[in-house]
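K.L.:
predicted model and sequence follow; I will ask about them next.
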Amino acid sequence: MPDVILSEARTPAPALAARAARTGSSPVRDILALTARPEVISFAGGLPAPELFDAAGMADAFRHVLAEAPRRVLQYSTTEGDPALRAAVAARYSARGLPTEADDLLVTTGSQQGLSLLATALLEPGDVVLVEDPCYLAALQIFSLAGARVVPVPTDDGGLDPAALDEIAARERPKLLYVIPTFQNPTGRTLSAERRAAVAEVAARRGLWIAEDDPYGELRFEGEPAPWVAAFPGAEDRTALLGSFSKVMAPGLRLGTVRAPAALRRACAIAKQAADLHTSTIDQAAAARYLAVTDLDGHLARVRDAYRARRDALIDGLPAALPEGSRWNRPAGGMFVWATLPPGYDAAALLPEVVKHDVAYVPGAPFFAGAPDPTAARLSFVTHAPEEIREGLGRLRKALEGTRREG
């Protein structure tokens, strides 16, 4: 029998899935990697102030659950989540005017996973998703990976335009609307109660789901909160409300919740079983213990006071830091200020020079699903203390001095 001759030729491995090839990396994450040097004062990342974390309270919670129930908290758990944690979240929703039972909730590995589960449960390739323009970057990534066609809805200083939403929904026949109605990322804008009611009415009349993302709602510095979109007539049976512990406790916990109608919640639970079985048992147990014994509202009051002072430091310093003719808003809470430079400036093109001065922001263009605004930039005010913010704005002023408008 002749010897088998093995060819040295190699067949290339199959290509990546189209969804992986078409979905780019997050520019925010990339900028964070570039500005990780400790000397950089960064307005780029939406990073909660680490010195405000209740590290002692969290450590006590972990010690307690490990001492009291080690076999339970180190074991596999149910997909739906820790019953005590879901009950605590349900009680907080109910106390704020949205009646909720523990069984209405699914615990997720951060609210980011909640959005991914919703995309898996709801979207077929080619389905239309409507988003605010500009929009949270990671949501655009999630919808791209799901194969959805993302259609932007225009916004103004008051947020999403309900009349434009109605017109676009009639034309595009979307399956889902994604919205951050309170202290939106990236703009910091908040929808009024009137606009929320209009959004709910359009969704009911046009027949679409709503994904209402609320990571920042408890970071209000002034004014009265508006009800969730989920609470308005027409939205009750079609809204998935995403909650997060990242901004109120600690982002490292990676804990969130989805409050959704039963059929959708069950579909998300099945998707979660396929994704990770369940969220960390010990982290859920520690969070439930923390909520049971800690005055979270008192802790949040201290966080809000600190963030208010940081917002004010940023707003007060922007007139001297940005070129004449720039505009910016004054959010009533949250983490972000949205600024636009005068016409002819390009925030992305200027960023390399800015980073040389050990300061950074995020250019606004990548946040747009439609035509980008090259003059826009997002500035986070929560990571640094007021004196560091003032120093950072001084560096930004020097970096922008002498820059010329493009073309």
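P.N.:
Nice, I can see it.
K.L.:
contacts, neighbours, all on C-alpha from now
P.N.:
OK.
K.L.:
which residues are contacting the strand of greatest length in the chain?
P.N.:
For the chain, the strand reaching the highest residue count under DSSP state E is reported as strand 149-156. For strand 149-156, the external contacting residues (C-alpha atoms under 8 Å, 6 or more residues apart in numbering) are 125-134, 140, 143-144, 160-161, 164-165, 168, 368-370.
K.L.:
now do stretch 362-370
P.N.:
The list of residues contacting stretch 362-370 from outside it, by C-alpha under 8 Å, 6+ apart, reads 27-28, 31, 43-45, 131, 133-137, 140, 150-152, 186, 347-348, 351, 372-379.
K.L.:
below is structure B, check it against A:
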Amino acid sequence: MNPKFARRMIRFQESDLTPILRLAANPEVISFAGGLPAPELFPVEAMKKIAVRVLDEHGKRALQYSSTEGHLPLREKIAARTNRNLKTSLKAENIVVTTGSQQSLDILAKMYIDDGDCILCESPTYLGALSAFNACQPSYREVDTDGEGMVIADLEKALAEEKRAKLIYVIPDFQNPSGKTWSLERRKAFMETVSKHDILVVEDNPYGELRFEGTTPPSLKSMDTKGQVVVLGTFSKIFCPGLRVAWVCGEPAFLESFCNLKQAADLHTSTLSQYEIDAFLSEHDIEDHVRTLVSVYRERRDIMIRTMDEAFPSEVTFTRPEGGLFTWAEMPEKVSGRDLFMKALEKKVAFVPGGAFYPNGGHENTMRLNYSNMPPEKIVEGIRRLGEALREAL
């Protein structure tokens, strides 16, 4: 059979990055490629007991269909935590539970993007968001991005020139892939600028709670006076990604349309997973769990950065994030991240070549490194191997 795929499938042919990442999955390889939490920190024993208790006490409801919006007690808890963390004033009616943030990105694209509409994003930006958006066949305008966030002059220029701009996608806290965090001044200027336009702002916040030092700036949503900012949050980075439970925060009218599309996609997020997370939040201190993550990930970041200082050639620069899961390295222009990957793989170490994070191409002399998933001794060994590969490439 030779199926006649839709035109959008052109964007979903296997990329040249796919076989690269398959090679990185070899268990013999020290991989800094994924955005994976540390599996040894999953609360396995607690979740065993909770799973039994949920089935004993709520089995008939937890195994049944549920509302598209999500389990109300869980939505109430999410709203309360979001208000504490992001300085917002949300209620359960402002929350819809989703099957991972990836579903939120997919639905948002379907809601707002027609073929040829423009999405404004940071440069670089999250590869998974590009994958979700691509099904709707947008164009992308990369807005110049520095250490404080989107460059406002370039944002204003993009908004003036892109007549079909429909959506701005940003990760202001510990951005994926760069690890950078927007300054307070840049957040204020951004919101002042976008408030003059009829455009949706998607504030993706999967890493904001994983802060190692410094103070947390106010969220974009906390400065939103028009209801144009929607916030994405998830339990994947602070709890258990395998449960696939995340959420979107927005105005009730927006969420009504969002739910119409979610219902068409999956009816609702796993009822059982929602009951289990709700039970954990009721019976355990998730803030204490997050503090443990922060302590472990801070140590691993410190070890990775210190070893990069020692092992990388001086021509290579990299970010020193205050939190999150990633650091971002830039090499001299003559070095291709994809070529370096193959050289590094011979030494059994892997990363993600950075060119994939630029929707309009280029910037191949970059790479993303994750420090959350590997234990300290493997971080040291892997970075030393990568340093050898860099010196050979240079």
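P.N.:
That came through, no problem. Here the structure is a predicted model, which means the values were calculated and not measured.
K.L.:
so which of the contacts of stretch 362-370 of the first structure sit within helices?
P.N.:
Among those, the members found in helices (DSSP state H) are 27-28, 31, 137, 140, 347-348, 351.
K.L.:
which members of those residues are classed as buried?
P.N.:
A residue is treated as buried here by neighbour count (16 or more other C-alpha atoms under 10 Å); on that basis the buried members of those are 28, 31, 137, 140, 347-348, 351.
K.L.:
which two of those residues have the greatest separation?
P.N.:
With distance counted by C-alpha to C-alpha, no two of those lie farther apart than Leu140 and Leu351, which are 22.5 Å apart.
K.L.:
tell me where the stretch 301-407 of the first structure has helices.
P.N.:
Secondary structure of the stretch 301-407 of the first structure (DSSP state H, counting those that start in this stretch): helices at 347-356, 386-400.
K.L.:
the first one aligns to what range in the second structure?
P.N.:
The counterpart of helix 347-356 of the first structure in the second structure, counting by TM-score structural alignment, spans residues 337-346.
K.L.:
what of the last one?
P.N.:
Following TM-score structural alignment, the partner segment of helix 386-400 of the first structure in the second structure covers residues 376-390.
K.L.:
average distance between the matching stretch and the first structure?
P.N.:
For stretch 376-390 of the second structure, the mean distance to aligned residues of the first structure following superposition is 1.6 Å (mean C-alpha distance after the TM-score superposition for the first structure).
K.L.:
residues contacting that stretch, please?
P.N.:
With contact meaning C-alpha under 8 Å, 6+ apart, stretch 376-390 of the second structure is reached by 30-31, 300, 303-304, 307-308, 311-313, 340, 343-344, 347, 349, 371.
K.L.:
give me that answer again for 7 Å
P.N.:
Residues outside stretch 376-390 of the second structure that contact it (C-alpha atoms under 7 Å, 6 or more residues apart in numbering) are 30, 300, 303-304, 307-308, 311-312, 340, 343-344, 347, 349.
K.L.:
so where do the strands sit in the first structure?
P.N.:
With strands called from DSSP E, the first structure shows them at 41-42, 105-108, 128-133, 149-156, 159-160, 176-179, 209-213, 239-244, 256-259, 327-328, 336-340, 359-360, 362-363, 376-380.
K.L.:
tell me which of those sits most buried.
P.N.:
Comparing the strands of the first structure by mean neighbour count (mean count of other C-alpha atoms under 10 Å), strand 105-108 ranks first with a mean of 28.
K.L.:
and it, how far from the chain's centre?
P.N.:
The chain centroid and the centroid of strand 105-108 of the first structure are separated by 17 Å, computed with C-alpha atoms, centre = their mean, to the nearest Å.
K.L.:
what's in contact with it?
P.N.:
Strand 105-108 of the first structure is contacted from outside by 80-81, 86, 114, 255-260, 265, 279, using C-alpha under 7 Å, 6+ apart.
K.L.:
which part of the second structure lines up with it?
P.N.:
Counting by TM-score structural alignment, strand 105-108 of the first structure lines up with residues 95-98 of the second structure.
K.L.:
again, but for stretch 261-276 of the first structure
P.N.:
Taken onto the second structure by TM-score structural alignment, stretch 261-276 of the first structure occupies residues 251-266 there.
K.L.:
re the thing from before, show me which pair in the contacts of strand 105-108 of the first structure is furthest apart.
P.N.:
Using C-alpha to C-alpha, the two most remote members of the contacts of strand 105-108 of the first structure are Ala260 and Thr279, lying 17.7 Å apart.
K.L.:
for stretch 177-190 of the second structure, give me every contacting residue.
P.N.:
Against stretch 177-190 of the second structure from outside (C-alpha under 7 Å, 6+ apart): 125-126, 147-149, 152, 172-175, 217, 220, 319, 321, 324, 326-328, 368.
K.L.:
separate out the buried members of those residues.
P.N.:
Applying a neighbour-count criterion of 16+ other C-alpha under 10 Å, the buried members of those are 125-126, 149, 152, 172-175, 217, 220, 321, 324, 326-328, 368.
K.L.:
can you redo the contacts of stretch 376-390 of the second structure as a markdown table with distance to Arg53 of the second structure?
P.N.:
Below are those laid out as a markdown table (distance: C-alpha to C-alpha, whole Å):
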| residue | distance to Arg53 of the second structure |
| --- | --- |
| Ile30 | 38 |
| Arg300 | 35 |
| Ile303 | 40 |
| Met304 | 40 |
| Thr307 | 45 |
| Met308 | 46 |
| Ala311 | 50 |
| Phe312 | 51 |
| Leu340 | 50 |
| Lys343 | 50 |
| Ala344 | 47 |
| Lys347 | 47 |
| Val349 | 42 |
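K.L.:
looking at those residues, which is nearest Asp56 of the second structure?
P.N.:
Using C-alpha to C-alpha, the shortest approach to Asp56 of the second structure within these belongs to Arg300, at 39.4 Å.
K.L.:
counterpart of the closest one in the first structure?
P.N.:
Under the pairing rule here (TM-score structural alignment), the equivalent of Arg300 of the second structure within the first structure is Arg310.
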